[in-house]
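Q: need coordinates for the following:
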Amino acid sequence: MAKLRIKKYVNQVKNSKMFGKWYGRVNYNETLSTDDLCRHISKHGTIYTSDVVKGVIERFVLCFEELLHEGYKIKLDGLGTFSLKMSTWGAESAEEFGVQNIKHLQVKFNGDKKKFSEYASPTFMKNARFEIEPDASEKEKEQGENED
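A: So this is what the prediction gives:
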């Protein structure tokens, strides 16, 4: 099973209560394109070639945006629900509130909460395998030991 690589970093915000403490963040490999994803899906024993998978994904993306803009929530079973999140500025009255009060609109995602969902937080965490990468000082130490 693949491992999720974790990179260590130290909080360097001097006025923070957590200054000097070490934390971890995901060390991403790269961002996969739609083509990359389609090739990956087609390698998993599907009868569909990557170009057919790509056609379905491209159509999905178009419909996804259209449906969100129409006010629908979109639930993908086993993955989660997508909806829109809006932030607005307040108005003095209902009559004064309008489009000009909308700050931003973004896509919100809530992972599937089913008991056995692969993406529910406890299950997802339980199934993950981690690899903590050495920080720069540990790498230098390892290199020094390997040179001897």
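
Q: switch to C-alpha atoms for all contacts and neighbour counts from now on
A: Fine.

Q: how about the strands in the chain?
A: 4-10, 22-26, 74-76, 80-88, 102-111, 130-132 (DSSP state E).

Q: would you do the same for the sequence below? I want to compare the two.
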Amino acid sequence: MALYTKKKNKGGNPLLISVTVLGSSGPIRFVVNEEQLVAAVIDTALKSYAREGRLPVLGSDLNGFLLYCPEVESDALSPWERIGSVGERKFSLCKKPKSDGMEGNNGRRSSEAIYRKGTSGIWKAWIRKSLTLKISSH
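A: Prediction:
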């Protein structure tokens, strides 16, 4: 009978995280170390996304994306921040905007506004469509 010895985990605890890519169907789930940097998580998410053959095609340049934590009202996470420091396990990934109006706050507000506008636009369209449905009388 072999004895089970627990290995010491020098790099932190593993976390199962969920990353939703804006415009894609369903989240991507994978395990990361809580000490991993946000940049490494973005890279892993892009590789998993491409491996699964999801659409729209995003590419592999991790510098062109921002990671948000929708549960916590904040700006995009810094690429040098540790993923475990956020305290959440659900994230959203979206492309950085191509506009020139990104000066001042490293583009954080611009991309956050685009993310918020994209999700609220869907709800507004659904509400507008629901209100315009005509109820037929018998």
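
Q: mind checking the TM-score on these two?
A: For this chain pair, the superposition-based TM-score is 0.26 by TM-score structural alignment, normalised by the length of the second structure; 64 aligned residues with a Cα RMSD of 5.0 Å.

Q: export the strands of the first structure to JSON lines and tack on mean neighbour count and distance to residue 37 of the first structure?
A: Output for the strands of the first structure, formatted as JSON lines (neighbours: other Cα atoms under 10 Å; distance: least, Cα to Cα, whole Å):
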{"stretch": "strand 4-10", "mean neighbour count": "15", "distance to residue 37 of the first structure": "18"}
{"stretch": "strand 22-26", "mean neighbour count": "12", "distance to residue 37 of the first structure": "20"}
{"stretch": "strand 74-76", "mean neighbour count": "14", "distance to residue 37 of the first structure": "17"}
{"stretch": "strand 80-88", "mean neighbour count": "15", "distance to residue 37 of the first structure": "19"}
{"stretch": "strand 102-111", "mean neighbour count": "12", "distance to residue 37 of the first structure": "20"}
{"stretch": "strand 130-132", "mean neighbour count": "14", "distance to residue 37 of the first structure": "23"}
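
Q: minimum distance to residue 140 of the first structure: which of the ones you listed has it?
A: Across the strands of the first structure, residue 140 of the first structure has its closest neighbour in strand 4-10 (15.0 Å, Cα to Cα).

Q: is it possible to get a markdown table of the strands of the first structure that adds distance to residue 144 of the first structure?
A: Converted to a markdown table, the strands of the first structure look like this (distance: least, Cα to Cα, whole Å):
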| stretch | distance to residue 144 of the first structure |
| --- | --- |
| strand 4-10 | 21 |
| strand 22-26 | 24 |
| strand 74-76 | 50 |
| strand 80-88 | 47 |
| strand 102-111 | 45 |
| strand 130-132 | 20 |
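
Q: of all those, which one is nearest residue 68 of the first structure?
A: strand 80-88 (6.5 Å).

Q: from the contact counts, what lies against that closest one?
A: strand 74-76, strand 102-111 (3 or more Cα pairs under 8 Å, 6 or more residues apart in numbering; DSSP states H and E).

Q: so which of the strands of the first structure is nearest residue 35 of the first structure?
A: strand 74-76 (20.9 Å).

Q: contacting residues around that closest one?
A: 64, 67-68, 81-83 (Cα atoms under 8 Å, 6 or more residues apart in numbering).
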